[in-house]
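Trainee: sequence below, structure please.
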Amino acid sequence: MELNKKAQKLLFFTVAFLLVITTFNYHHHVISPELHESISQNAKYYSDQLSDIYHSSYSSNSETEISSEKERIFESLNQPAFKSDGKSPKQIMKDNTKFVRSLLAKPIEDPKLLKLVQKEEFKELENATFVSLVRNSELNGIIKTIKQIEETFNDKFHYPYTFLNDQPFTENFKSSILKEIPGSQVHFAEISSSEWDKPSFIDEKLETRGIKELEEVGVGYAGKLSYHNMCRYYSKGFYNHPILKEFKYYWRIEPSTNYFCQIDYDVFKFMKDNNKVYGFVLNLYDSPHSVKSLWNETLRFLKNNTQHINENGAHKWITENLQNPSNFEIAKGYSTCHFWSNFEIGDMDFYRSEAYSSWVEHLDKTGGFYYERWGDAPVHSIGLGLFADKSQIHWFRDIGYEHTPYLNCPNSNKCNTALCPKGKFSRFNGMDSQNCLATWAKYEMTDEQLNNY
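Mentor: Here you go, the predicted structure:
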């Protein structure tokens, strides 16, 4: 390491004093003890100064190296993740489907090599809640889901539920829910109009034009304002609701979903004890037209905020370009791979972090939640892929789950496989091209993680 002029000068004085001390120690009889002490103190002073400069220079160089690495990663995020090896997208999809089916065919049990708190070891609740944004009209659907959550998991642990609505819940809704889960704490919360409603800065002409373009290419819910509001709220607001601010972890549940497997360990303690920030079961491609400018706006943010990039992020998964290259092209560099967020278990402190918060505020100001149809799933997923260490993202292979048309049906003795086809991505034919799991498993998981089940 090359020393600056100040360090060189200090080095000269330090060496000089040390030489003097050595000489005078050899001829110590010619100097007084006071002079000897003075020389020693000065030598120590300059030596300490030199040490401070050295460590400061070392620290500065380390920070520069980290900054340079993040700049390199930023440049790579502007490029496709993979070079073509000559295989067609159809062949790549075929190979990936074979890989995923082989992976899902393996018999599994509870996670291995990881810390688990089984039901018989359970002592106290983690700081966690179930969360559902649900309308009064969806009462029957959410009761169906709650019954299955209780039967497969929560009758062993009794975690609380938090229900959110942009309208007041009816007395019938509340009494019906309380009757279903009498042993659990339940919160019914209304979302303020300031958090839920479309922002005043949205240009209605741009919004109308955007909706028309989305409808022309068949993007679902393009003209439904409440859907846009919901996507925006789940992307940037729910974790700061006054009730949810009291919690760290959440498990999102949706009406009319299916759960097939017994879960005998505390998933929230699993998240905490194994340092996980997010858990998913399904991992798929999005409609590229719905997020045409999301990646470009993300890159605009990152250009001046590379410090937020996690060096061990899931960057290849975000920029994968081979299985569905048209998605990558339409979304301008984003694979559209995302965790299907109608099931997600997460640490809300991740969303509350400076990295995620500042990025999602940037996104909100662009109007993309309304001019396009940015979903909370791709927003959560890009945020996690960029700002979280991918080792902190967990695939819950053992949780059987279905939200039509996709499902996760593990090959496990704990699952009622009479109700779901083992190892399948969907009950319907022709859906495998929409599965992003191969990219995640091949490039963002280690062998140890793949062998955790």
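
Trainee: use CA for all of it now, contacts and neighbours both
Mentor: Fine.

Trainee: okay, now the closest residue to residue 283 other than its chain neighbours: neighbour count?
Mentor: The shortest distance from residue 283 to any non-neighbouring residue, by CA to CA, 6 or more residues apart in numbering, is to residue 339 (4.5 Å). As a burial measure, residue 339 scores 28 neighbours (other CA atoms under 10 Å).

Trainee: and what of the one 4 residues further on?
Mentor: The tally of other residues near residue 343 (other CA under 10 Å) stands at 19.

Trainee: now swap in the one 4 residues further on and tell me
Mentor: When neighbours are defined as other CA under 10 Å, residue 347 has 23 of them.

Trainee: could you also give me the structure for this next sequence, so I can compare it with the first?
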Amino acid sequence: MAIARPVRALGLAALVMWCFFLYTVFWPREPSIAGSEDFHGTIPRDPNLDYTGEPDGNLVRAGATGYAPGAAGTERINATLLALVRNEELDQMLQSMTDLEATWNHKFNYPWTFFNDVPFTEEFKRKTRAATKAETRYEIIPKDHWSVPSWINDDLYQQSVNLLQQQGVQYADKISYHQMCRWNSGMFYHHPALADMQYYWRVEPNVHFFCDVDYDVFRYMADNNKTYGFTITLYDAPKSIPTLWPETEKFIAEHPEYLHPNNAMEWLVDAQRRPIHNAQANGYSTCHFWSNFEIADLNFWRSKAYEDYFNHLDRAGGFFYERWGDAPVHSIALGLFEDKSKIHWFRDIGYQHIPFFNCPNSPKCRGCVTGQLTDGEKWLNKEDCRPLWFKYVGMD
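Mentor: So this is what the prediction gives:
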């Protein structure tokens, strides 16, 4: 009997060690991105950014004939690099151009189209022309596209600005910011300079591109029937858009025919991960594509569904009485009126607009940390809305 007790103890110890061995071998080491509530706090990087190949589908790669500078005999499709930029942002624009030309456009020579609400200086034109072999175009925004609409009440606007400032809403007191958001939401694609264009790649001053991209992204969009391409998706500040979703619901009630059967409604209304955001935004998750980078088909904005939606929002006044941005407006429209399978995550395009990154794990990338979302405070990682996109839509 004295010997049995140690034997039982050894047996129990062996059983514990065996269970531990099975756990270490078979238990998953990392949570799934799609179901994680705060994956940046639990794994060192985002494995969905691992990327060593090219997108699926037919590709026109660098080195193909017909991409020399100039318009004659080109294989380029109707597309442009598009920038809304001030003269005083010349140095920041040159930074963005230098990066994108080095990583992509020197291979394909798509034209640059610059927009401003005042004429560009000769210095701006001279230095931007010198930054690319491609054609450069300089366009002035028509006054009726940039001016504050006649139905906006000045007194109500000032009262709204004061309230937004008290709530800490950034840029609330800058009328040019409100005008910019409205122009980017519903006016830019009406400019005559874009009349013959189907696709554009939006490029803002002082952004960075980190990865060599060796295929024609516009041709990829066309050949694979994609409407919109993004790199980063975030949560918005709910205090800047409290009535955007209620106005959207009004519009949907009036036009249920515009809802696409394969929409991304769940992504737009999810309340589990950020319930306070959802409550403050009156039912909207505030998830949106960060539109300082977007590659898109202009025909979507020109569609009757989007035009009617924008006009409804414009008359509601939220571009001025609140701070509705083009990012949530574009994102809601895409999430409701477009087939979600036609929205593409360009995981292979390394990109930064301060303070956020899209940094793939690829040998084609230099100058950013793999999987890094931000170089700022850790709490900013919680602003990443990709987990919800992966959960409800997937990773195209």
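
Trainee: what does the residue nearest to residue 283 of the first structure correspond to in the second structure?
Mentor: Counting by TM-score structural alignment, residue 339 of the first structure lines up with residue 289 in the second structure.

Trainee: need the contact list for the residue nearest to residue 283 of the first structure.
Mentor: Counting by CA atoms under 8 Å, 6 or more residues apart in numbering, residue 339 of the first structure touches 280-284, 377-378, 380-381.

Trainee: mind redoing it with 7 Å?
Mentor: Residue 339 of the first structure makes contact with 280, 282-284, 377, 381, according to CA atoms under 7 Å, 6 or more residues apart in numbering.

Trainee: give the equivalent position in the second structure for residue 249 of the first structure.
Mentor: Using TM-score structural alignment, residue 249 of the first structure lines up with residue 199 in the second structure.

Trainee: thought its match was touching residue 297?
Mentor: Yes - counting by CA atoms under 7 Å, residue 297 is a contact partner of residue 199 of the second structure at 4.6 Å.

Trainee: quick one: the strands in the stretch 251-396 of the second structure, in order.
Mentor: Assigned by DSSP state E, counting those that start in this stretch, the strands in the stretch 251-396 of the second structure fall at 287-289, 294-297, 343-345, 351-353, 356-358.

Trainee: let me have the ones you listed in JSON lines, adding distance to residue 54 of the second structure as columns.
Mentor: Compiled in JSON lines, the strands of the stretch 251-396 of the second structure are given as follows (distance: least, CA to CA, whole Å):
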{"stretch": "strand 287-289", "distance to residue 54 of the second structure": "22"}
{"stretch": "strand 294-297", "distance to residue 54 of the second structure": "17"}
{"stretch": "strand 343-345", "distance to residue 54 of the second structure": "13"}
{"stretch": "strand 351-353", "distance to residue 54 of the second structure": "17"}
{"stretch": "strand 356-358", "distance to residue 54 of the second structure": "16"}
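
Trainee: deepest of the ones you listed, which one?
Mentor: Per residue and on average, the most neighbours among these fall to strand 287-289, with a mean of 27 (mean count of other CA atoms under 10 Å).

Trainee: average distance between that one and the first structure?
Mentor: Its aligned residues in the first structure lie a mean 0.4 Å from strand 287-289 of the second structure after superposition (mean CA distance after the TM-score superposition for the first structure).

Trainee: could you check how far residue 232 of the first structure is from residue 205 of the first structure?
Mentor: Distance, residue 232 of the first structure to residue 205 of the first structure, using CA to CA, to the nearest Å: 19 Å.
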